[in-house]
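Provided below are the primary sequence and the corresponding predicted coordinates.
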Amino acid sequence: MGFSATPFITIGLLILSNVFMTFAWYGHLKFESKPLYLVILVSWGIALFEYCAQVPANRIGYGYFNAAQLKTIQEIITLSVFVVFSVFYLGEAIHWKQIIGFGFIALGAFFIFTK
C-alpha cells in the first residue's frame, strides 16, 4: 500500500470549491444596496468556478472514497469554510451553541468513516 495523492487533491479541490461557493451564496450580503438581479448574475459567475473545482474533486476522489464519504468531507469543509467566512468576512461572532452543533456533525462524520 503506497502513498496516494488522491485524498490531498480531492480535499484541496473541495476546499477551493467551497471558498467559491460560500462567496457565491453569502458574499452578496455585504452589498444589500445592489439590485437582486445583479447579485444573482455575479453569484452564478462565481459558482462556475465552484463547479470547476467540485466536479473534478468528486471524480478524482470517487473510488478512493465512497459517495457517502465524499459528501461527508464536503459538508465538514463547507461548515469550516463558512465559520471562517462568517467571522472574518461578515464580522459575525460564533456562538458556543453553533460550536456544539458543528461538533455533533463532526461526530456523525466519525461514524461515516469508521469501519
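Done, it's in. Numbers count the residues shown, from 1 in each chain.

From now on I want contacts and neighbour counts done on CA atoms only, so please keep to that.
Will do.

what sits against residue 18?
The neighbourhood of residue 18, defined by Cα atoms under 8 Å, 6 or more residues apart in numbering, consists of 50, 77, 78, 81.

And for residue 79?
residue 102.

which helix of this structure spans the most residues?
helix 36-61 (DSSP state H).

alright, now check it against this:
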Amino acid sequence: MNWAIVKAVLLLSASNVFMTFAWYAHLKDMKAKPWFVAAVLSWGIAFFEYVLQVPANRIGSTALNLPQLKIIQEVITLTVFVPFVFFYMKQPLKWDYLWAALCMCGAVYFIFRK
C-alpha cells in the first residue's frame, strides 16, 4: 500500500468537505445576508480547505502525476458533494449522480491506465 496516496486521499477528502461548505452552505443558511457577508465567511471556511489541500497535493505528487492527482480530487469532490446535497441541502438524489459517478470511473481508468 502506498501511504503517500492514502494520506493524500484522506487530506483531500477532508479539504473537500470544507470547500463544499465554503462554496454552497451559504445558499441554505445565509440567503437573507448580503453576498459579501457570505463571501467573508466562505473565505474563512476555505482557509481550512487550503491548510489541508496544499499538503495533500504535495504528498500526493510524490506518488502520482498531476493528472492522476487531479482526477482523484474530482472523484472526491463528487463523493463529498452528493451526500452534502442530500443530507445538508435536503435535495433529492437523482439517477444523474450515478451516471456522473460512472463517467468519473471512466476518467479514472483513462488517467491511470498504463
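Okay, I see it. Bear in mind the structure is a predicted one, so any value in this text is a computation, not a measurement.

Relative to structure 2, what is the average displacement of the longest helix of structure 1?
Here the mean offset of helix 36-61 of structure 1 against structure 2 after fitting is 0.5 Å, by mean Cα distance after the TM-score superposition for structure 1.

likewise stretch 74-88 of structure 1?
Counting by mean Cα distance after the TM-score superposition for structure 1, stretch 74-88 of structure 1 comes out at 0.4 Å.

Return the set of buried residues in that stretch.
74, 75, 76, 77, 78, 79, 81, 82, 83, 85, 86 (16 or more other Cα atoms under 10 Å).

Ok, stretch 19-39 of structure 1 next?
In stretch 19-39 of structure 1, counting by 16+ other Cα under 10 Å, buried: 19, 20, 21, 22, 23, 24, 27, 28, 39.

correct me, but the last one touches residue 29?
No. Judged on Cα atoms under 8 Å, residue 39 of structure 1 makes no contact with residue 29 at a distance of 9.3 Å.

can you list residues touching both of these two?
Residues touching both residue 39 of structure 1 and residue 29 (Cα under 8 Å, 6+ apart): none.

returning to what we had before: chain center to the longest helix of structure 1: distance?
The chain centre lies 12 Å from the centre of helix 36-61 of structure 1; the measure is Cα atoms, centre = their mean, to the nearest Å.

What span of structure 2 is the helix or strand that that helix is followed by aligned with?
Sequence order places helix 67-88 as the next helix or strand after helix 36-61 of structure 1, per DSSP states H and E. Alignment of helix 67-88 of structure 1 against structure 2: residues 66-87, by TM-score structural alignment.

Stretch 39-50 of structure 1 too?
Counting by TM-score structural alignment, stretch 39-50 of structure 1 corresponds to residues 38-49.

Can you tell me what sits against that stretch?
Contacts of stretch 38-49 of structure 2 (Cα under 8 Å, 6+ apart): 14, 15, 16, 17, 18, 19, 21, 22, 23, 26, 30.
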